[in-house]
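> dropping the sequence and predicted coords here.
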Amino acid sequence: MTEQLEKLNRLPLRDDLRGLTPYGAPQLDVPILLNVNENTHGLPQEVQDAITASVQRAVSGLNRYPDREFTELRTRLAGYLGHGLGIENIWAGNGSNEVLQQILQAFGGPGRTAMSFPPTYSMYPLLASGTGTRYVTGDRAADFTLSAESAAEQVRAAAPNIVFLCTPNNPTGTALGLDVVEAVYEAGTASDAIVIVDEAYAEFSHAGTPSALELLPGRERLIVSRTMSKAFALAGARLGYLAAAPEVTDALRLVRLPYHLSAVTQATANAALAHADALLANVEDIKVQRDRIVAELTELGLQPAASDANFVFFGGVEDPKRIWQGLLEAGVLIRDVGIPGHLRVTAGTEAETTAFLTRLRELLGA
């Protein structure tokens, strides 16, 4: 046991937090970072200029608290999402993780259960533990897919209070059909389950891939969460949001901290939304590289999953640690997600993608 761990264990920490490790990925100083699904294209100059101007205007009022209801931001987000949504349907926080945490604070807690279907986003159990919510897991098929029938059966058996459905799923990149969401929602009726559809990577989906936003009308227990970290290249700004019935956003007001979205955050997000077209043009470039990775990995004899995200999850790797290390030595950092025989890589710029594929071919050849 390390000295620091011994010091931690001497504190009166909650029993359910003892032995846990915080969420995180390696933060290494290498030229090509393809490990945490960031938007590798960055902000176009026109968007940088717009954000700078917007923040500068906000600075003059930093002696005052920000708009507690972030009215302009919610209006812009509703307009961006469409689907007949209004300001009353929108909520936002400091990254989608805070939004998910607020949902658990409102609808989870001691004596309640949250459920998801691993492999999926590794923050779900950490968010559950942080809010005193029991966490249970369902099963996926051997190819990591999840059918409507299987998901519904497992939800009926577990009777959770909250269900997480990640689509496109992290780390596999695969999208769920709306039939899965509908089946889980109906199966959760008996336990009055809140169903969260985490669409953090939705903008990267192939044309024609439906969004659970279509299912919101008439389903007061359904929540669709999104983020501006990925498609909008604002990972450093920390802005996540959701769409749901107005009564859900009212529930989150009961647990949010006062003035939780700073004036600077609101100004940044508003400026980015005003230039959504320029940012989404970069999304199309990323999708090209994503599809290129899938095609070339297949040619190399590997097994990439069909991806609707800005990353590719691939199997058929005999020695993932060797491949990961060999790429790192060439200045390319990808993600070992801890699944035997698999790795995950973010779709980078054309040059970054070429560097990854070139080095990977060398390692496989060796």
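Yep, it's here.

> when you work out contacts or count neighbours from here on, use the C-alpha atoms and nothing else.
Fine.

> first-to-last residue distance for stretch 297-317?
Stretch 297-317 stretches 11 Å from its first residue to its last (Cα to Cα, to the nearest Å).

> what comes up buried for it?
Across stretch 297-317, burial judged by 16 or more other Cα atoms under 10 Å covers 297, 302-315, 317.

> so where do the helices sit in the protein?
Under the criterion DSSP state H, helices of the chain are mapped to 3-10, 45-59, 71-81, 96-107, 123-130, 148-158, 178-187, 246-253, 263-274, 276-299, 320-329, 350-365.

> so residue 283 makes contact with residue 202?
No. The pair residue 283 / residue 202 is not scored as a contact, 10.7 Å apart, by Cα atoms under 8 Å.

> circling back to that earlier point, same list, the helices of the chain, but as JSON lines with distance to residue 164 please.
Output for those, formatted as JSON lines (distance: least, Cα to Cα, whole Å):
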{"stretch": "helix 3-10", "distance to residue 164": "31"}
{"stretch": "helix 45-59", "distance to residue 164": "33"}
{"stretch": "helix 71-81", "distance to residue 164": "21"}
{"stretch": "helix 96-107", "distance to residue 164": "10"}
{"stretch": "helix 123-130", "distance to residue 164": "8"}
{"stretch": "helix 148-158", "distance to residue 164": "11"}
{"stretch": "helix 178-187", "distance to residue 164": "10"}
{"stretch": "helix 246-253", "distance to residue 164": "16"}
{"stretch": "helix 263-274", "distance to residue 164": "26"}
{"stretch": "helix 276-299", "distance to residue 164": "25"}
{"stretch": "helix 320-329", "distance to residue 164": "28"}
{"stretch": "helix 350-365", "distance to residue 164": "31"}
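
> putting a second one here so we can go through both:
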Amino acid sequence: MTSLGSLPLRDDLRGRSPYGAPVIDVPVRLNVNENAFDVPADVTAALQERIAAISATLNRYPDREFTELRTLLAGYLNSVLHREGGAPDAQALASPSIEPDMIWAANGSNEVLFHILQAYAGPGRSALGFGPSYSMHPLIAQSTGAEWIEVPRGADFSITVDQAVEAVRTHSPDVVFVCTPNNPTGNSTPLDVIEAVYDATDGIVIVDEAYAEFAGPDFRTALNLLPGRPRLIVSRTMSKAFAFAGARLGYAAAAPELVDGLRLVRMPYHLSSLTQAAAEAALAHPDSLLAGVEELSHQRDRMVSGLRGYGFDVVASDANFVLFRGVADPTLLWTRLVEKGILVRDVGIAGSLRVNAGTDGETTAFLAALDEILSTHPDTLGRSPQ
């Protein structure tokens, strides 16, 4: 039987492992940062109506420029900027900060990032990130043939201006990733760090804001930094806060000329008519889809309080998940939780596990299972490496 090793695979792909998270059928799944709430009824009704309306035209290719979707995404991002800046005046509404020609979208934010790396990285170029961070960043970079450079974050998983500038000037990367709120740690990065990174490089700076909707009131989106910065791109997704993971729609905002470069590498008609229709229907009901954000943030805070009460060190989180440290044996605790029907994530950080916020019942089940495990196995909490 032929094995992968016997095939003419690219040399730089040999020995690598694909992205993956354990898929286990348990009652409480809190491992991949999904939104715990089902898509609201008004959105599903709008989606069904929209799909029915276009079903007879599926013999035709979709709108290659996803014109309506870009307009709706730009409108949503402008509402984000207006909320951060306070009540918008008439002039601000008439002159939005984000125009449709600044928007790019693809099948999940991973494909958006892949397009960026295809266009602006690739063989002979490099991409830099601050780890630990989203595990797909190096995989996407390396899949395009780019060299991956990882610079460690501080002990508290933060990035300082001095650290970031030194890393960029030392390595001269063609692309720099800043994930904020950061996955898997949950903490955010101030805008002055992103500004300093941008000023220190001639390359592309990607700010991955997949979890921005869950952040606290002190969080400021890098969308604020786009004017006058043609090498900056801010990536977001509808998978998390919008409870739309199955629809696979990620998007980004950047200068129109940067977006033009992405057209050179995308596949023809990469966004199907069905995907565009689903996202358009969802964006017509943003309040319904985002209604669960406040509750998920509350459940995240419940987890933080409960975990700290048990003696774990919990990283302050602006995302819909928390990383808790001080676990004597993460693999063993992960297994014991699975035995009780709870699935969390071992992200490979020593002495740590990650759990995403769920419904009230799921949070209660997680904390109850943890309480029982700690009562039966007090050695679960130990002096693990941090």
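Structure received. Quick caveat: nothing in here was measured; it's all calculated off a predicted structure.

> got a TM-score for the two of them?
After superposition, the two chains reach a TM-score of 0.97 (TM-score structural alignment, normalised by the length of structure 1), with 359 aligned residues with a Cα RMSD of 0.9 Å.

> mind checking which of the helices of structure 1 is nearest residue 22 of structure 1?
helix 123-130 (7.8 Å; Cα to Cα).

> residue range for the closest one in structure 2?
Aligned using TM-score structural alignment, helix 123-130 of structure 1 spans residues 136-143 in structure 2.

> what's in contact with that stretch?
13, 19, 110, 113-114, 117, 121-122, 126-127, 129, 147-148, 177 (Cα atoms under 8 Å, 6 or more residues apart in numbering).

> now swap in stretch 247-255 of structure 2 and tell me
With Cα under 8 Å, 6+ apart, stretch 247-255 of structure 2 has contacts from 98, 102-112, 223, 226, 229-239, 275, 278-279.

> 7 Å instead, please
The contact list for stretch 247-255 of structure 2 (Cα atoms under 7 Å, 6 or more residues apart in numbering) reads 102-109, 112, 226, 230, 232-239, 275.

> likewise stretch 219-227 of structure 1?
Outside stretch 219-227 of structure 1, the residues that reach it (Cα under 7 Å, 6+ apart) are 95-96, 193-200, 212-213, 216, 239-245.

> how does it look with 8 Å?
Under Cα under 8 Å, 6+ apart, the answer for stretch 219-227 of structure 1 is 95-96, 99-100, 185, 192-202, 212-213, 216, 239-245, 247-248.

> give the aligned range of it in structure 2.
Against structure 2, stretch 219-227 of structure 1 falls on residues 229-237 (TM-score structural alignment).

> corresponding residue for residue 344 of structure 1 in structure 2?
By TM-score structural alignment, residue 344 of structure 1 lines up with residue 354.

> wait, that match sits on residue 327?
No. Between residue 354 of structure 2 and residue 327 there is no contact under Cα under 8 Å: 11.1 Å.

> read off where stretch 302-309 of structure 1 ends up in structure 2.
Mapping stretch 302-309 of structure 1 onto structure 2 (TM-score structural alignment) gives residues 312-319.

> now do stretch 50-65 of structure 1
Going by TM-score structural alignment, stretch 50-65 of structure 1 lines up with residues 46-61 of structure 2.

> list the contacts of the matching stretch.
Under Cα under 8 Å, 6+ apart, the answer for stretch 46-61 of structure 2 is 269, 272, 273, 274, 277, 278, 281, 282.

> quick check on the contacts of stretch 219-227 of structure 1: which are buried?
Listed as buried from these are 95-96, 99-100, 185, 193-202, 212-213, 216, 239-245, 248; burial here means 16+ other Cα under 10 Å.

> sort out for me which of these are in strands.
Residues of these located in strands (DSSP state E): 194, 195, 196, 197, 198, 240, 241, 242, 243, 244.

> what residue in structure 2 is paired with the second one?
If you follow residue 195 of structure 1 across to structure 2 using TM-score structural alignment, you land on residue 205.

> contact partners for its match?
175, 176, 177, 178, 197, 198, 231, 232, 233.

> map residue 334 of structure 1 across to structure 2 for me.
Match for residue 334 of structure 1 (TM-score structural alignment): residue 344.

> looks like that match contacts residue 26 (just checking).
No. Between residue 344 of structure 2 and residue 26 there is no contact, the gap being 10.7 Å when judged by Cα under 8 Å.

> common neighbours of these two, please.
Both residue 344 of structure 2 and residue 26 are contacted by residue 338, under the criterion Cα under 8 Å, 6+ apart.

> which of the two has more neighbours?
residue 344 (23 against 12; other Cα atoms under 10 Å).

> got the contact list for the spatially closest residue to the more buried one that is not a sequence neighbour?
Using Cα to Cα, 6 or more residues apart in numbering and skipping the chain neighbours, the partner closest in space to residue 344 of structure 2 is residue 31 (4.2 Å). Neighbouring residues of residue 31 of structure 2 by Cα under 8 Å, 6+ apart: 21, 343, 344, 345, 354, 355, 356.

> how close does the aligned residue in structure 1 for residue 31 of structure 2 get to residue 171 of structure 1?
Correspondence of residue 31 of structure 2 to structure 1, assessed by TM-score structural alignment: residue 35. Look at residue 35 of structure 1 and residue 171 of structure 1: by Cα to Cα, they are 11 Å apart.

> anything in contact with each of the two?
In contact with both residue 35 of structure 1 and residue 171: residue 344, using Cα under 8 Å, 6+ apart.

> now, the contacts of stretch 247-255 of structure 2 that are in strands?
Per DSSP E, strands hold the following members of those: 103, 104, 105, 106, 232, 233, 234, 235, 236, 237.

> tell me which two of those residues sit farthest apart.
Applying Cα to Cα across those, the maximum distance is between 106 and 232, 18.0 Å.

> got a list of what the counterpart of residue 100 of structure 1 in structure 2 touches?
Using TM-score structural alignment, the partner of residue 100 of structure 1 in structure 2 is residue 113. With contact set as Cα under 8 Å, 6+ apart, residue 113 of structure 2 has these partners: 140, 235.
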